[in-house]
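[1] Provided below are the primary sequence and the corresponding predicted coordinates.
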Amino acid sequence: MSSPYVDLDRPPLAAAGLRSTLVRPGRLVADLRVVAETGSTNADVRALAVVGAPEGTLVTTDYQSAGRGRLLREWTSPPRSGLMFSLLLRPVEVPAQHWPWLPLLTGCAVVEAVESVAGVRLRLKWPNDVLLDDRKLCGILLERVETPTGSAAVVGVGLNVTTTAAELPGTHATSLRLAGATTTDRATLLVAVVRTLEALYAAWRTGADDPRDLSHDLHGGLRAAYRARCATVGRDVRVQLAPDRWLEGRAMDVDEGGRLVVRTTDGDHALGAGDVVHVR
């Protein structure tokens, strides 16, 4: 009997098993769609949100042909080599000024979950990258969308799992396989990340997890958790604010609004967005 997929080391995601595990009454994931190929999971979830999809709608795929990251950068990887998914969130009770914490919260969830199941040590690069050995392992993209039932957020995650060195875009990136992770099973990783994200998101949206509170651990203060994991704070950085505008200085903190505080010769600057380069 022939195999249903070409690469035995890269099996497709099994929709039925994932649904039985993740889609349960009272849990965050309300609808799980597993597709063999799509242009962009973020675009798919955004379109579903516009026609009234509920919070917890999740789309994951074996191959994303038109994925993108921040600043509209193209993001692709070979079929079944990465974990790519997007999740619809509707935190209507959370003030809009706190929504920028969602990609940082997602980064914390990725770090905790992947470290727990894959046996690697990860760090966060502000605002939306997960690093392994100071190289990019995972990117996170947050998009706000207006829907008939109010504002919503689409959170996208792209994690390099079995990508080889030859398949990566350069030496600045890495994968779990290259790091010798204890598991590269994408279903295991998806379940771990989603469950951890669900717990952190529930605490954040109910106010139990106040980003201004520095007194708790990963399951208490989100700001404290992020700062403890952040490889950017304490480093010299160059931040691209526009195509022809850069800011150079020392990253001092992540403030209560999720902004990176960079100290330069003319004072402190709180940045809500920007492309950060760690200066060695």
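    Nice, I can see it.
[2] from here on, just use CA atoms for contacts and neighbour counts.
    Noted.
[3] look up how far residue 44 lies from residue 18.
    19 Å (C-alpha to C-alpha, to the nearest Å).
[4] show me what stretch 79-90 is in contact with.
    10-12, 41-42, 45-46, 49, 54-64, 151-163, 186, 189-190 (C-alpha atoms under 8 Å, 6 or more residues apart in numbering).
[5] switch the cut-off to 7 Å
    Identification of contacts with stretch 79-90 by C-alpha atoms under 7 Å, 6 or more residues apart in numbering yields 10-12, 41-42, 45, 55-63, 151-163, 186.
[6] among those, which are in helices?
    41-42, 45, 186 (DSSP state H).
[7] A further structure is provided below for comparison with the first:
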Amino acid sequence: MTPPNDSSDSSPDVPKDSAAGSGDASSRWSDLDRPPLDAGALRRALIREGGLWTSLDVVPDTGSTNTDLAARADSLPEGAVLVAEQQSAGRGRLDRRWSAPPRSGLFFSVLLKPDDVPVERWGWLPLLTGVAVAAGISRTAGVDTALKWPNDLLVTVGGDERKAGGILAERAGSVGGGGVVVGIGVNVTLRADELPVPGAGSLALAGAVSTDRDPVLRAVLRELERWYGVWRAAGGDPGVARLQEAYAAGCATLGRVVRAELPGGRDVTGEAVAVDGDGRLILATEEGVREPVSAGDVVHLRPAGG
């Protein structure tokens, strides 16, 4: 899973759907404002014949759901979902680390195998996931979530934009047997005194009408299934699937002057004017050049003055 706040080769050795041991800080009832997820109810709501989701496991804690799911990518069917109530080694792009209190958010990964889509279009999967997550959160929590290219989820807290979540997509498994593991992390009930950095936020701090994680997770996975199906039916073409249009409509980066920090100390400054068909951010520089930057090349993307 990717850190909302900025490899092992085996799955966690814990019983599925169990909670952490009682009598300590990680007990499932140690914080009554943060009840555990109901894995059985989630399965009944999401797993159906002909649907995308084929399994859903909830573990009390692990290092990284992305790492665990990636280790099993060859042996699992598409549509496996792994959720952790707590992660000790959550990570995002460029291996940035993160941690959060138990049951304070949604920390999960999904396994996708879009074998019928050209590999060069798989780069749209994290952007597609961002569109799905924003839609699911808006519908269930009543919070407008903006997308910061390429993988951040932003909410407004006290008039300020805060990072409340993130997305990390990684190739996993062997050619022909693996796929892509997409990790999602969203801070749901993180409190002001728990913020790891000033720029972090949560759905609760953004004024969510509900912080019940079960319906939020169901809504996000349903939106992800819907968008993934449309994108796949279009052969991964983001224009035909109208994914490119949907992403641009929710992208807070577009229209702003930003500085893209690239490997080797090089940077590019310009107005973000578009996201192209390959998922790259197009910057219009003062020299009149339109320069595309890809997510894999960007070390940091910051406001031009910051």
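    Structure received. These numbers come from a predicted model, not from an experiment.
[8] if we can go back for a sec, looking at the ones in helices among the contacts of stretch 79-90 of the first structure, which is nearest residue 233 of the first structure?
    residue 42 (28.7 Å; C-alpha to C-alpha).
[9] before we move on, back to that, widest-spaced pair of the ones in helices among the contacts of stretch 79-90 of the first structure?
    Greatest spacing in these, by C-alpha to C-alpha: 45 and 186 (20.0 Å).
[10] what does the longest strand along the second structure contact?
    Using DSSP state E, we find that the single longest strand of the second structure is strand 160-172. Outside strand 160-172 of the second structure, the residues that touch it by C-alpha under 7 Å, 6+ apart are 1-5, 70, 73, 92-93, 126, 151-156, 178-187, 199-202.
[11] in what helix or strand does the nearest residue to residue 274 of the first structure once chain neighbours are set aside lie?
    Nearest-residue entry for residue 274 of the first structure: residue 241, 5.0 Å, with adjacent residues in sequence omitted and distances by C-alpha to C-alpha, 6 or more residues apart in numbering. Using DSSP states H and E, residue 241 of the first structure sits in strand 236-242.
[12] one more: residue 45 of the second structure?
    For residue 45 of the second structure, the host element (DSSP H and E) is helix 39-46.
[13] so that helix matches what in the first structure?
    The alignment of helix 39-46 of the second structure onto the first structure (TM-score structural alignment) covers residues 15-22.
[14] how close does that stretch sit to the second structure?
    Following the fit onto the second structure, the mean deviation recorded for stretch 15-22 of the first structure is 1.4 Å by mean C-alpha distance after the TM-score superposition for the first structure.
[15] buried residues in that stretch?
    Using 16 or more other C-alpha atoms under 10 Å as the test for burial, stretch 15-22 of the first structure gives 18-19, 22.
[16] show me what residue 187 of the second structure lines up with in the first structure.
    Match for residue 187 of the second structure (TM-score structural alignment): residue 160.
[17] list the contacts of its match.
    81-83, 137-138, 174-176.
[18] out of the contacts of strand 160-172 of the second structure, which end up buried?
    Buried among the contacts of strand 160-172 of the second structure (16+ other C-alpha under 10 Å): 1-5, 70, 73, 92-93, 126, 151-156, 178-187, 200-202.
[19] can you tell me the element residue 204 of the first structure falls in?
    Assessed by DSSP H and E, residue 204 of the first structure sits inside helix 186-205.
[20] residue 111 of the first structure too?
    Applying DSSP H and E as the criterion places residue 111 of the first structure in helix 101-118.
[21] what range does that helix cover in the second structure?
    The aligned range for helix 101-118 of the first structure is 124-141, by TM-score structural alignment.
[22] so residue 231 of the first structure touches residue 122, yeah?
    No. When contacts are counted by C-alpha atoms under 7 Å, residue 231 of the first structure is not listed as touching residue 122 (9.4 Å).
[23] please say which of the two ends up with more neighbours.
    residue 122 (22 against 19; other C-alpha atoms under 10 Å).
[24] so what's the corresponding residue of the first structure for residue 73 of the second structure up against?
    For residue 73 of the second structure, the aligned position in the first structure is occupied by residue 49, per TM-score structural alignment. Applying C-alpha under 7 Å, 6+ apart, we find residue 49 of the first structure in contact with residue 147.
[25] how near is residue 49 of the first structure to residue 58 of the first structure?
    Separation of residue 49 of the first structure from residue 58 of the first structure (C-alpha to C-alpha): 11 Å.
[26] over to residue 280 of the first structure?
    From residue 280 of the first structure to residue 58 of the first structure the distance is 38 Å (C-alpha to C-alpha).
[27] show me which of the two is the more surrounded one.
    Remark: of residue 280 of the first structure and residue 58, residue 58 carries more neighbours, 28 against 6, as counted by other C-alpha under 10 Å.
[28] neighbours of the spatially closest residue to the more buried one that is not a sequence neighbour, how many?
    Of all residues not flanking residue 58 of the first structure in the chain, residue 87 sits nearest, at 4.5 Å (C-alpha to C-alpha, 6+ apart). Residue 87 of the first structure has 25 neighbours, counted by other C-alpha under 10 Å.
[29] if I line the two up, what does residue 87 of the first structure land on in the second structure?
    In the second structure, residue 87 of the first structure lines up with residue 110, judged by TM-score structural alignment.
[30] swap in residue 37 of the first structure?
    Residue 37 of the first structure maps onto residue 61 in the second structure, by TM-score structural alignment.
[31] how near is the aligned partner of residue 262 of the first structure in the second structure to residue 245 of the second structure?
    Counting by TM-score structural alignment, residue 262 of the first structure lines up with residue 283 in the second structure. Look at residue 283 of the second structure and residue 245 of the second structure: by C-alpha to C-alpha, they are 18 Å apart.
[32] what about these two, which has more around it?
    Neighbours were counted for residue 283 of the second structure and for residue 245 using other C-alpha under 10 Å; residue 283 has more, 27 against 13.
[33] residue 258 of the second structure against residue 300, yeah?
    No. When contacts are counted by C-alpha under 7 Å, residue 258 of the second structure is not listed as touching residue 300 (10.1 Å).
[34] neighbour-wise, which of the two wins?
    For residue 258 of the second structure versus residue 300, neighbours defined as other C-alpha under 10 Å are more numerous around residue 258 (22 against 13).
[35] about what we covered before: distance to residue 116 of the first structure and secondary structure added to the contacts of residue 160 of the first structure, as JSON lines?
    Formatted as JSON lines, the contacts of residue 160 of the first structure follow (distance: C-alpha to C-alpha, whole Å; DSSP: H, G, I helix; E, B strand; the rest coil):
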{"residue": "81", "distance to residue 116 of the first structure": "20", "secondary structure": "coil"}
{"residue": "82", "distance to residue 116 of the first structure": "18", "secondary structure": "strand"}
{"residue": "83", "distance to residue 116 of the first structure": "16", "secondary structure": "strand"}
{"residue": "137", "distance to residue 116 of the first structure": "16", "secondary structure": "strand"}
{"residue": "138", "distance to residue 116 of the first structure": "16", "secondary structure": "strand"}
{"residue": "174", "distance to residue 116 of the first structure": "18", "secondary structure": "coil"}
{"residue": "175", "distance to residue 116 of the first structure": "16", "secondary structure": "coil"}
{"residue": "176", "distance to residue 116 of the first structure": "13", "secondary structure": "coil"}
